[in-house]
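Colleague: have a look at this prediction, sequence included:
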Amino acid sequence: MLKFLLTLSLGVFCVSPLQASELTPVTKSCLPGDKQRHCERWVKDFKTAMDLAYKGDHGAQVTVAFCLSTGCHGAVAIDKVASCSWHLVIANSGAATVLDSSNTRNTCRPMTPAEKDEARALASDLVQKIYKRPLVKTDQM
């Protein structure tokens, strides 16, 4: 039993970049109350943005990166690594603005070196899937 638990716990930390990139961001269940409709709208908008982001839509990619960084009013689970990855995708899109560069710096720079490596691996996979080319490294991290 101990060997099984040890193997299971090691498997959690040893996710390859390809497997990690296939994980989809998690939307949350909106809590009942005054803000439930607002949260439900963000969940719907985030799911739509995810679909469009994978098709190369710049605005949708910005929305996805923003929601993964802030949680979009409790509608999306915060994932700083995934947010940084999407910012790197935006930087590689050919449509990045000065604001996008600032967002990349603000999101990615505070991360640990291991988190940055994971974000680069995820972004590399995303750029390959979306734009059919390799990730161009940026100094904004």
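Modeller: Nice, thanks for sending it over. Residues are numbered from 1 along each chain as shown.
Colleague: can we go C-alpha only for contacts and neighbour counts from here?
Modeller: Fine.
Colleague: SS state for Val89?
Modeller: Here Val89 takes the helix state, with states given by DSSP: H, G, I helix; E, B strand; the rest coil.
Colleague: and the gap between Lys132 and Asp125?
Modeller: 10 Å (CA to CA, to the nearest Å).
Colleague: so which of these two has more stuff around it?
Modeller: Asp125 (22 against 10; other CA atoms under 10 Å).
Colleague: pull out the buried residues from stretch 49-61.
Modeller: Buried residues in stretch 49-61, counting neighbours by 16 or more other CA atoms under 10 Å, are found at Ala49, Met50, Leu52, Ala53, Tyr54, Gly56, Asp57, His58, Ala60, Gln61.
Colleague: ends of that stretch, how far apart?
Modeller: Stretch 49-61 end-to-end distance (CA to CA) = 7 Å.
Colleague: which outside residues touch that stretch?
Modeller: Stretch 49-61 is contacted by residues Thr63, Val64, Trp86, His87, Ile90, Ser93, Ala95, Leu126, Lys129, Ile130, Tyr131 when judged by CA atoms under 8 Å, 6 or more residues apart in numbering.
Colleague: so the second one makes contact with Ser85?
Modeller: It refers to Val64. No. Proximity of Val64 to Ser85 does not meet the contact threshold set by CA atoms under 8 Å, at 10.3 Å.
Colleague: here's the one I want to compare it with:
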Amino acid sequence: MLMFYASTISERRNGPQAMLAACMSRAREENAAVAEPPRPPQAKSFHPSCGYFERLYGMDDSAEGETMQLLLAGLFACGCVSLVDAVPWPVAESYINPLVDCSQSANPGACRHTRDTWKTEYGDAIDGKYQAQRNVAFCLSTGCDKAIQPDKMLGCAWRIVIAKSGHAELDDTDATNLKLFCGPDYIAQADRRAAETQAISMVMMIGK
């Protein structure tokens, strides 16, 4: 399964905490160079600015959320902007399960429908459309009748993107799905942390 990755191996292994260290190091290097004049305030966007972390983690009251608040403080202090080097979205076909024919599925019709509509759904999801993101997240978490290669970590990453996206359509089922598909009964803690890091790249690339 193709995925998105943070810009360095250490960032991939250690998650957001490593990003803070990398960010501060980059800030020191930039400060040692020629100082730039102050820039006017920028409108909020999906670029990986420090404000993105606030949007992603600012509402989390858990112990992990407190860690993210500390991370935020460091990110704002260092004045970093670019934390992740984006790579192109994987093609839709790379998610199709190559090991299973839909005739082998418990629900062949649903399997075929998912595969027939997957390219459109996936394209709409990366364009930022709410329902398509929900559908893609569900299929990555569950496999959708064996039509798609399950990837629980990536499915969780999509749930994080959805939860923090600001969609007007968000409802209680999104919070329920986030708790379920990113919860300890469904994925390991390490996968949850990887999903959080993954979501950074994904949000940056939405609409690109």
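Modeller: It's in. All figures in this text were calculated on a predicted structure; none of them were measured in a lab.
Colleague: just the contacts of stretch 49-61 of structure 1 now: which is nearest Leu6 of structure 1?
Modeller: Nearest to Leu6 of structure 1 among the contacts of stretch 49-61 of structure 1 is Leu126, at 31.5 Å by CA to CA.
Colleague: which position in structure 2 aligns with the closest one?
Modeller: Using TM-score structural alignment as the criterion, Leu126 of structure 1 maps onto Met202 of structure 2.
Colleague: the residue nearest the centre of structure 1 and Leu122 of structure 1, how far apart?
Modeller: Closest residue to the average C-alpha location of structure 1: Ala82 at 2.5 Å, with CA atoms, centre = their mean. Counting by CA to CA, the gap from Ala82 of structure 1 to Leu122 of structure 1 is 7 Å.
Colleague: Pro25 of structure 1 now?
Modeller: 13 Å.
Colleague: the two - which one has more neighbours?
Modeller: Between Pro25 of structure 1 and Leu122, Leu122 has the larger neighbour count (other CA under 10 Å), namely 26 against 19.
Colleague: skip the chain neighbours and tell me the closest residue to the more buried one.
Modeller: Once flanking residues are discounted, Leu122 of structure 1 sits nearest to Ser21: 5.3 Å by CA to CA, 6 or more residues apart in numbering.
Colleague: so the one you found versus Ala49 of structure 1, what's the distance?
Modeller: To Ala49 of structure 1, Ser21 of structure 1 is 17 Å away according to CA to CA.
Colleague: now Ser124 of structure 1
Modeller: 20 Å.
Colleague: same thing with His87 of structure 1?
Modeller: Counting by CA to CA, the gap from His87 of structure 1 to Ala49 of structure 1 is 14 Å.
Colleague: how big is the offset of the host helix or strand of the match of Leu126 of structure 1 relative to structure 1?
Modeller: Using DSSP states H and E, Met202 of structure 2 maps to helix 189-205. Following superposition, helix 189-205 of structure 2 is found to deviate from structure 1 by 1.0 Å on average (mean CA distance after the TM-score superposition for structure 1).
Colleague: other SSEs contacting that helix?
Modeller: helix 152-163 (3 or more CA pairs under 8 Å, 6 or more residues apart in numbering; DSSP states H and E).
Colleague: list the helices and strands the helix it packs on packs on?
Modeller: helix 130-142, helix 172-181, helix 189-205.
Colleague: so which of those comes closest to Gln149 of structure 2?
Modeller: helix 130-142 (6.7 Å).
Colleague: average distance between that closest one and structure 1?
Modeller: So helix 130-142 of structure 2 averages 0.5 Å relative to structure 1 (mean CA distance after the TM-score superposition for structure 1).
Colleague: now stretch 162-170 of structure 2, how far from the centre of its chain.
Modeller: Its chain's C-alpha centre and that of stretch 162-170 of structure 2 lie 13 Å apart, by CA atoms, centre = their mean, to the nearest Å.
Colleague: so which bits of it are buried?
Modeller: Result for stretch 162-170 of structure 2 [16+ other CA under 10 Å]: buried residues Ile162, Ala163, Lys164, Ser165.
Colleague: format those residues as TSV; extra columns: distance to Thr117 of structure 2.
Modeller: Formatted as TSV, these follow (distance: CA to CA, whole Å):
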residue	distance to Thr117 of structure 2
Ile162	20
Ala163	24
Lys164	26
Ser165	23
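Colleague: between those residues, which sits nearest Arg112 of structure 2?
Modeller: The closest of the buried residues of stretch 162-170 of structure 2, once distances to Arg112 of structure 2 are taken by CA to CA, is Ile162, at 25.7 Å.
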